[in-house]
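Q: Got a predicted structure here, sequence first:
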Amino acid sequence: MNFALTEEQETFRRATRAFAEKEIAPIAAERDETNVYPVELLQLMANLGYLGLKFPSEYGGGDGGNLDAALVFEELAAASAGITLGIYCHVVLALTAIARIGNDDQKRRYLAPGIRAEKIGSFGSTEAGAGSDIAAISTRAERDGDGYVLNGAKLFCTNSPIADFIVLSSVTDATRGGGISLFIVDRGAPGLSVSQPIRTLGMHPAQTAEVVLENVRVPVENRLGEENRGVPNMLTAFAEGRIVAAAFAIGIARVAFDLARKYVLDRVQFGQPIARNQVIQHRLADMDTGIQAARLLTHQAAWLADHGRPFVKEASQAKVFATEAAARIAAQAMHLQGAYGYVIESPAQRYYRDTHVLEIGEGTSEILRNVIAKQLGL
């Protein structure tokens, strides 16, 4: 059993780390403070092939797999989780939904320009009364001639203030219970409005807002997939996303660990580095063990998906374990640095704030445990 990356993958991983350290890490603290997203970065990433990594070359992509995406997002998140969240929502949510569910025309109108960063995507599913319960959404899409008229509101739509299009869910047949469909809605459509960005605990650079739809007309050619098949379509798109979400969490955990390790080696108390204390050593040992275990789970899930094997259980396990481990590790890293970890100037507090949403988005830990239990036949 070979756990090593190929030479090509290792070279790619190193190149991605170098890119992230040069282009993202230097602006991470500033953008966390100003809450401004570096949209220009997406064009640079498109030019280097990152935005299309997972998608078919027919549309300008790189024909890569889930393991490639996991390697990329670990490195990006290590540089800035908030900036990476915008990339994630564009690539892993919006573009992946179109790539997996859309027809050729939709791929040419949205996926291809999305890969080139000519169009930026957002994804909207969550509502005031519908989070984990996807079937509880209240946004309605009424058929009207050669299109649909949409009314409703979506909460926590990351990228919506900077997006050119939004992939969102809407009820198309209330009598069917699960009669939900997906639509691609252009940002400039009459009747669509986006609120000011919502203030959040972490992920500050990411632009997350409420989207309101008032009699928004959407042509039938912008319905994504079959009518009333939105729930299974979303589950298909989300499954791979959980692998990337796990890698995202590992990136934050890794830099939090590195920061804590350096601090305990440098910090001298009672005449010696505090790293000489066994209690400190044990905490660092547990933190590193969590990172290594999370990475193994994540790479296993990615390998299964890339080889056409069932991977829903493993992707859910990776996401639950990695995001919960990241939250613990970030908290421990801040604690080990004492007051220095608590001040705003320290990145430790940013890592701590940024980890918490990862346990909520792409399926909460509780919902994913339900998924795992179902896969176990329970």
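A: Nice, I can see it.

Q: only C-alpha atoms for contact and neighbour calcs from this point on.
A: OK.

Q: Please enumerate residues in contact with stretch 288-305?
A: With CA atoms under 8 Å, 6 or more residues apart in numbering as the test, stretch 288-305 has contacts from 65-67, 70, 240, 243, 246-247, 250, 253-254, 257, 310-311, 314-315, 317-319, 321-322, 325-326.

Q: List only those of those residues flagged as buried.
A: 65-67, 70, 240, 243, 246-247, 250, 253-254, 257, 311, 314-315, 317-319, 321-322, 325-326 (16 or more other CA atoms under 10 Å).

Q: Show residues contacting the helix or strand hosting residue 73.
A: Per DSSP states H and E, residue 73 falls inside helix 66-79. Defining contact as CA under 8 Å, 6+ apart, one finds that helix 66-79 is touched by 9, 13, 16-17, 20-21, 24-25, 28, 53-54, 83-84, 240, 243-244, 247-255, 298-299, 302-303, 305-306.

Q: What's the ChimeraX syntax to select whichever of the residues you listed are buried?
A: Command for ChimeraX that selects the buried part of these, burial taken from 16+ other CA under 10 Å:
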select :13,16,17,20,21,24,25,28,53,54,83,84,240,243,244,247,248,249,250,251,252,253,254,255,298,299,302,303,305,306
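
Q: what about versus this one:
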Amino acid sequence: MDLTLSDEQQAVRRMTAEFTDREILPHAAAWDRAEQVDLRIVKKLADLGLFGVTIPEEHGGSGGDHLTYCLVLEELGRGDSSVRGIVSVSLGLVAKTILRRGTASQRSHWLPRLCSGEDLACFALTEPDTGSDAGNLATRATRVDGGWRIDGAKMFITNGTWASVALVFARTGGPGPKGVSAFLVPMPSEGLEVTEIHGKLGLRGQATAMLSFDDVFVPAANLLGEEGEGFKIAMAALAKGRMSLAAGCVGIIQGCLDAATGYATQREQFGKKIASFQLVQQLLADIAVEADAARLLTWRVADLIDRGQPFATESSTAKLYASEAAVRAANAALQVFGGYGYIDEYPVGKYLRDARVTTVYEGTSQIQKLIIGRALTGVSAFA
């Protein structure tokens, strides 16, 4: 086992870290207050090739392996999870799925546009009445001459108001997972209404939307994969997506550690730096251990993917641990800051709010435990 990063991986990590320090961290609080990331960040991310990591150059990507991808998301997550989410959804959930399951025409049309940042994508699976129970989604696609017509609604869709294409999952057959298919739906489309969701606890700078489909026509060529494979496509995308989210959570933990350590070595109480207090050092040590553990679990998933090995259970493990650890780390960091941690002049309150939703989306912590439990016992608790 060799955990040494290659020269290329170290260079990408350093480049992304410098970009985060320069272009994201100074603006994160303002974007959070405004509930709007400055979309000029998209072109800047694209100019560095960050929307194309793991996508081959022949498709407009910048290449690289999945560990490099995790390093990128760690740094972006350290800066602002709202920015990290733009990349991990458009690239991680959608572009990678098009690469894996798309036709030659779909790949040639969408991948260069997504890798260049010219277009963004969203992943439309969750519905108002079906979150964890994605196999029973209600949005329906009906076959018509030349394609399909989609009716229904999707909820909590990241990049929903910014995207030029939505990867939409809709029922084309009978009940259950085998009746679901996947479609690439251009945005805007006639009959598709997009409503932005405001007032979120965290990820406030990120565009989160409800998508309403009213007889939206999709050409037959926009079916992704075979009819009836949509649920399988969605679950494969989420298995990798959980690694992405875990990497972003590692970034949150690292950000908490950097902020709390910096504050503790400057803040004085009782005539000395609070870093000299044993219980403050305990809080910092706990965050540091969480960072290492979450990072290594996440890197294991990347290694398995790059070696072509099964990784779904390990991805759930990393997502479960890293998301819960991010909440613990942010709580500990806020404790180090005391009352100052409770105002948004300092970053740890935002880290806590952003971390909290990571235990919910792309599969709740409880769902991850059921996935891990099924792998251990061979018995499904979903049935």
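A: That came through fine. Keep in mind that this is a model prediction, so the values were computed, not measured.

Q: Need the TM-score between these chains.
A: For this chain pair, the superposition-based TM-score is 0.97 by TM-score structural alignment, normalised by the length of structure 1; 378 aligned residues with a CA RMSD of 1.3 Å.

Q: Take the contacts of stretch 288-305 of structure 1 and keep only those in strands.
A: If you go by DSSP state E, the contacts of stretch 288-305 of structure 1 have nothing in strands.

Q: what's near enough to touch residue 346 of structure 1?
A: By CA under 8 Å, 6+ apart, the neighbours of residue 346 of structure 1 are residue 340.

Q: swap in the one 4 residues further on?
A: If a contact means CA under 8 Å, 6+ apart, then residue 350 of structure 1 has 202, 344 as its contacts.

Q: how about a cut-off of 10 Å?
A: 28-29, 32, 80-82, 201-204, 252, 256, 330, 334, 341-344 (CA atoms under 10 Å, 6 or more residues apart in numbering).

Q: name the element it belongs to?
A: Going by DSSP H and E, residue 350 of structure 1 is part of helix 347-355.

Q: how much does that helix stray from structure 2?
A: Here helix 347-355 of structure 1, set against structure 2 after superposition, deviates by a mean of 0.8 Å using mean CA distance after the TM-score superposition for structure 1.

Q: any idea which helix or strand comes after that helix?
A: helix 365-375.

Q: Okay, buried residues for that following helix please.
A: In helix 365-375 of structure 1, residues buried by neighbour count (16+ other CA under 10 Å) are 365, 367, 368, 369, 371, 372.

Q: and if you look at stretch 55-64 of structure 1?
A: 55, 59, 60, 61, 62.

Q: of those, closest to residue 104 of structure 1?
A: Closest approach to residue 104 of structure 1 among the buried residues of stretch 55-64 of structure 1 (CA to CA): residue 59, at 9.4 Å.

Q: Tell me which stretches of the stretch 51-200 of structure 2 form helices.
A: In the stretch 51-200 of structure 2, the helices defined using DSSP state H, counting those that start in this stretch lie at 66-79, 81-87, 96-101, 104-115.

Q: now the first one against helix 348-358, angle please.
A: When axes from the mean of the first three to the mean of the last three CA atoms, to 10 degrees is applied, the directions of helix 66-79 of structure 2 and helix 348-358 differ by 130 degrees.

Q: check the fit of helix 66-79 of structure 2 onto structure 1 and give the mean distance.
A: Averaged out, helix 66-79 of structure 2 is 0.6 Å away (mean CA distance after the TM-score superposition for structure 1).

Q: Report the distance from that helix to the chain centre.
A: 11 Å (CA atoms, centre = their mean, to the nearest Å).

Q: Ok, stretch 329-340 of structure 1 next?
A: Centre-to-centre, stretch 329-340 of structure 1 and its host chain are 25 Å apart (CA atoms, centre = their mean).

Q: Name all residues that make contact with residue 138 of structure 2.
A: Contacts of residue 138 of structure 2 (CA under 10 Å, 6+ apart): 127-130, 151-154, 169-171, 175, 180.

Q: Can you tell me what it aligns to in structure 1?
A: Under the alignment (TM-score structural alignment), residue 138 of structure 2 pairs with residue 138 of structure 1.

Q: Taking their axis directions, the lengthiest helix in structure 1 and helix 365-375 sit at what angle?
A: In structure 1, taking DSSP state H as the definition, the longest helix is helix 230-266. Per the same axes, to 10 degrees, the angle that helix 230-266 of structure 1 makes with helix 365-375 is 120 degrees.

Q: Mean per-residue distance, helix 230-266 of structure 1 versus structure 2.
A: With mean CA distance after the TM-score superposition for structure 1, helix 230-266 of structure 1 averages 1.1 Å from its match.

Q: coming back round to it: tabulate the contacts of residue 138 of structure 2 (a markdown table), appending neighbour count and distance to residue 116 of structure 2.
A: Putting the contacts of residue 138 of structure 2 into a markdown table (neighbours: other CA atoms under 10 Å; distance: CA to CA, whole Å) gives the following:
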| residue | neighbour count | distance to residue 116 of structure 2 |
| --- | --- | --- |
| 127 | 22 | 29 |
| 128 | 13 | 32 |
| 129 | 14 | 35 |
| 130 | 15 | 33 |
| 151 | 19 | 31 |
| 152 | 20 | 31 |
| 153 | 24 | 29 |
| 154 | 27 | 27 |
| 169 | 30 | 25 |
| 170 | 28 | 28 |
| 171 | 28 | 32 |
| 175 | 13 | 38 |
| 180 | 29 | 30 |
